[in-house]
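Enquirer: Below is the sequence, then the predicted model.
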Amino acid sequence: MKKISELLDAAAGSALPVVRGIDDSRLGDPTPCAEYDVHALLSHLSQVVVNFTALAARQDADFGETPDAVTGDWRTRFGEETAALVEAWAAPGAEEGTAGSMGFPARTVGHMVLGDLTVHAWDLARATGQEFVPEADVVDEIGPALEGMAPRAREGKMFGEPFPVPEGASPFARVLALTGRDPDWQPPRG
């Protein structure tokens, strides 16, 4: 079983080129997350990364109002934030016990941020016309983990209803569909 920190390192390695590749002219573009444009999704993802870094260290997280993360050198800052996330989850004991105010097992909390980082990197890539291929180990880990979380995530409106995919869909397409995304989503033309 791979450590969450190793999987997060791989997920960050796939996400960083996408974030760095976003041109400022694309910040208002729609994403597969209907409630977020590219700018808002970048801010949300930054908030997730920062908060789950705190959760790994058994500190409080604030998921209230989302601060605007798309200021200054936001691309470099996102790289620093994901590096801090990996480091926090690599700390001795980070995967043990519970993390967060809801009392979830720490590894489950790690799966949450691993899923968010991977799926939202795909959202951003798809919205901005970039390629995104997550590491197979990451997909193998988040598939069953997110499937177990899906009923509760749907109740909390974090996942949409499952999107139908054909028999033989790739493991990552099945993960996207599980969260309510159309794996074939394309930005609107014109």
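Expert: That came in fine, so what should we check first? Numbers count the residues shown, from 1 in each chain.

Enquirer: all contacts plus neighbour counts: C-alpha atoms, from now on.
Expert: Noted.

Enquirer: Surely Phe159 is in contact with Met149?
Expert: No: applying Cα atoms under 8 Å, one finds Phe159 not in contact with Met149, separated by 9.5 Å.

Enquirer: Can you check which helix is longest in the chain?
Expert: Longest helix in the chain by number of residues (criterion: DSSP state H): helix 106-127.

Enquirer: after it, next one along is what?
Expert: Downstream of helix 106-127, the first helix or strand assigned by DSSP states H and E is helix 136-155.

Enquirer: the helices in the chain, which residues?
Expert: 4-20, 38-56, 74-90, 106-127, 136-155, 171-178.

Enquirer: helices or strands next to the shortest one in the packing?
Expert: Using 3 or more Cα pairs under 8 Å, 6 or more residues apart in numbering; DSSP states H and E as the contact definition, the elements that helix 171-178 packs against are helix 136-155.

Enquirer: hold the first one in mind and look at this next one:
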Amino acid sequence: MDKSDMDTKPADSDPVGELLGVAAERAVPVVRAITDDQLTARTPCADYDVRELVDHLFHVVVQFQALAAKKSADFSHTPDHVGAGADWRERFAEETKQLVAAWSAPGAEEGTTGAMGLPARTVGCMVLLDLTVHVWDLARATGQEYRPDPAATGVLHTLGQAVADMAPTARKMGFFADPVPVPDGASDFERLLAETGRDPGWNRP
């Protein structure tokens, strides 16, 4: 993405580490509940089945720990985390815990980070978006309920602003599909999903 497209700081001032902690509380139970026979199921994220999406999200969680510490991240390939051992669900929980700790460390949101030199808070919001939207993808694909914590209004506020800032460039690069229409009365979260190109009413086949 072009740096100029990403320089707007989300209006919400809640620390990214706290927001990630809230998202992680909802994310880990969903991943833990995925059964082996569901790994080949389709997801609302058309490019991935459940296994591929878990591997992608796992990789994001690991690499964004490095970005919080102003270190280099490697997205050139996605390791096979699911195939690395039967304890992948608990390893995901541990890596997510480490992600929250990394973005809660002093200075994590200050300055810039990553190869593109983006504002660190913006980068933190990118992983918050993945840890929210992709977990919804996984929950829908495996028949689970998922909603962000309704008390954590900062999550939706921050994500909504971040998506609005990122969407034009993200669509050009293929990260987001075209927005999906939503009816009047749609929730903030449904509007967020629609803006990323997801159908909030998607159900597994």
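Expert: Looks like it arrived, so ask away. Keep in mind it's a predicted model, so treat the numbers as computed, not measured.

Enquirer: picking up where we left off before, looking at Phe159 and Met149 of the first structure, which has the bigger crowd around it?
Expert: Neighbours were counted for Phe159 of the first structure and for Met149 using other Cα atoms under 10 Å; Phe159 has more, 21 against 15.

Enquirer: what residue of the second structure matches up with that one?
Expert: Applying TM-score structural alignment, one finds that Phe159 of the first structure aligns to Phe176 in the second structure.

Enquirer: Settle this for me: that match is touching Leu193, isn't it.
Expert: No: Phe176 of the second structure is beyond contact range of Leu193, at 10.2 Å (criterion: Cα under 8 Å).

Enquirer: if we can go back for a sec, include distance to Glu96 of the first structure when you put the helices of the first structure into TSV, please.
Expert: What follows is the helices of the first structure, written out as TSV (distance: least, Cα to Cα, whole Å):
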stretch	distance to Glu96 of the first structure
helix 4-20	11
helix 38-56	10
helix 74-90	10
helix 106-127	6
helix 136-155	17
helix 171-178	26
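
Enquirer: out of the ones you listed, nearest to Gly28 of the first structure?
Expert: Gly28 of the first structure sits nearest to helix 38-56 of all the helices of the first structure, at 5.9 Å, using Cα to Cα.

Enquirer: tell me, that closest one lands on which residues of the second structure?
Expert: The aligned range for helix 38-56 of the first structure is 50-68, by TM-score structural alignment.

Enquirer: Just the buried residues of stretch 143-162 of the first structure, please?
Expert: 143, 145-146, 150, 154, 159-160, 162 (16 or more other Cα atoms under 10 Å).

Enquirer: the inter-axis angle of the longest helix of the first structure versus helix 4-20?
Expert: Per axes from the mean of the first three to the mean of the last three Cα atoms, to 10 degrees, the angle that helix 106-127 of the first structure makes with helix 4-20 is 20 degrees.
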